[in-house]
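> Structure here, sequence nowhere to be found:
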């Protein structure tokens, strides 16, 4: 094997050179040039400067090799430091196929989140319907007043999570059936039955509105879940 043996003098002017090194020295070395080739994944790399052998080690330009590997190189002449990083360290990717793959993964995640939300909403709707049926079956009558009041319950959930309850009675708001009930015991009935049942299923505040058969408002109440307390906003014929 024929080799060209060239004695090179690498003068590294580290004080006043164009690289403006902070400190350094010059040194004469003997390097061997032999038309060295470097192959990366079957592809021969091109170099800005020819590779050589010195001290049994092959030397190639760092920037050319790094950029072929997708690694960025920067020289800091103030600190005499070579900085290297690939795009993945910055949260980027060079491969369009990788970008497409990530997009598809995000779409799949979004679809899964939407499905889980829908399942959760469906479960909440079913729980709300079951609870509504339970109230209509077991608490359709108020018997603690002078007259029995019958109610139909309709439950819904607001966007903020609060549960809204409509209690529609079979009486007129101005009738004795409503006016002769005992308001304090009626509030206990709402708190101890309606609110407690809802609270067992949903940890949310509750809004209760009582309507008569003509859809006129008879009473409005709010149950604060955190305080476990029922407040009266409005009550027709309240003592």
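Nice, thanks for sending it over. In this text the structure is predicted, and so the values were computed from the model without any measurement.

> only C-alpha atoms for contact and neighbour calcs from this point on.
Noted.

> Which parts of this protein are helices?
Ranges of helices within the chain are 62-68, 96-138, 176-179, 183-189, 196-201, based on DSSP state H.

> Kindly reformat those helices as CSV containing mean neighbour count.
Shown next, in CSV, are those (neighbours: other CA atoms under 10 Å):
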stretch, mean neighbour count
helix 62-68, 15
helix 96-138, 13
helix 176-179, 18
helix 183-189, 15
helix 196-201, 15
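
> Can you say which of those helices is nearest to residue 230?
Judged by CA to CA, the one of these that comes nearest to residue 230 is helix 183-189, at 8.0 Å.

> which residues in the protein form strands?
For the chain, applying DSSP state E gives strands covering 4-10, 27-33, 39-40, 43-44, 52-54, 57-59, 71-76, 81-86, 141-142, 149-157, 163-169, 206-211, 217-224, 229-235.

> before we move on, back to that, so for residue 35, which of the helices of the chain sits nearest?
So among the helices of the chain, helix 62-68 is nearest, using CA to CA, at 16.5 Å.

> this is the other structure I want to compare:
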């Protein structure tokens, strides 16, 4: 019994010496102390705290196992036998850690949703910008149509009707003539007259869209837009082709 008491007292003294700072260097060694056991119990929030080492009293001071109270207050206790040091720190709160992990997962999910929505917003803005650009190009093409209709409404005494479509890089051109209405005037034209018309129209288009490649045809509006001639123009080398032959 005395040996048990001695070991418990020694352990308590070591813990007390380590945890309570003193103004001078503590002495080391062994002391014989009288410990009083009186079936001391520790009650926490109305419940007895279990322990394998019974608390005891030395010189009017009650000593209880540090590890027992550390468990009560959710602390971790570590003993360094080489440095005679006790380290006490907070235990990881598994419930709290689980809640944090769940919140982190929720944040990642929300961030993914935000990123997806931001991408949709960017795509919509780009799409709107592209549509606006297309609308601007079409407005310019419509204006150019009106200008061509005005400039060539009496070319070779024939009224020519122009339709332009496409974008700033590729433009399709339809030049319509009513052969029934202007049969004599049309028949009086030779190949050079048509080539001259096409070359002038292409140059007018390049004045507005200098990088545009052009594909076009001359059609008979009185015969379901039957194709009469075809032509093309390559902006990179400014080459104009009419009915399969380069004309410039």
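Thanks, I have the structure now. What you see is a predicted model, and the numbers here were worked out from it, not measured in a lab.

> before we move on, the earlier item: mind checking which of the strands of the first structure is nearest residue 122 of the first structure?
So among the strands of the first structure, strand 149-157 is nearest, using CA to CA, at 12.2 Å.

> Can you give me the stretch of the second structure that that closest one aligns onto?
Aligning strand 149-157 of the first structure against the second structure (TM-score structural alignment) gives residues 158-166.

> could I get the strands of the first structure as a markdown table with mean neighbour count and distance to residue 178 of the first structure?
Putting these into a markdown table (neighbours: other CA atoms under 10 Å; distance: least, CA to CA, whole Å) gives the following:
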| stretch | mean neighbour count | distance to residue 178 of the first structure |
| --- | --- | --- |
| strand 4-10 | 12 | 106 |
| strand 27-33 | 15 | 107 |
| strand 39-40 | 10 | 90 |
| strand 43-44 | 9 | 92 |
| strand 52-54 | 16 | 103 |
| strand 57-59 | 12 | 98 |
| strand 71-76 | 14 | 81 |
| strand 81-86 | 13 | 77 |
| strand 141-142 | 16 | 11 |
| strand 149-157 | 18 | 8 |
| strand 163-169 | 21 | 9 |
| strand 206-211 | 22 | 11 |
| strand 217-224 | 20 | 8 |
| strand 229-235 | 14 | 10 |
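
> Mind putting those strands into CSV with distance to residue 183 of the first structure?
Formatted as CSV, the strands of the first structure follow (distance: least, CA to CA, whole Å):
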stretch, distance to residue 183 of the first structure
strand 4-10, 102
strand 27-33, 103
strand 39-40, 88
strand 43-44, 90
strand 52-54, 100
strand 57-59, 95
strand 71-76, 78
strand 81-86, 74
strand 141-142, 12
strand 149-157, 13
strand 163-169, 15
strand 206-211, 13
strand 217-224, 10
strand 229-235, 8
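
> Tell me which of the ones you listed sits nearest to residue 191 of the first structure.
Closest of the strands of the first structure to residue 191 of the first structure is strand 229-235, at 6.4 Å (criterion: CA to CA).

> same for the closest one, what does it pack against?
strand 217-224 (3 or more CA pairs under 8 Å, 6 or more residues apart in numbering; DSSP states H and E).

> against the second structure, where does the strand it packs on fall?
Counting by TM-score structural alignment, strand 217-224 of the first structure corresponds to 227-234 in the second structure.

> before we move on, the earlier item: need the contact partners of the match of strand 149-157 of the first structure.
Outside stretch 158-166 of the second structure, the residues within contact range by CA atoms under 8 Å, 6 or more residues apart in numbering are 138, 141-142, 145-146, 148-149, 152-154, 171-177, 182, 185-186.
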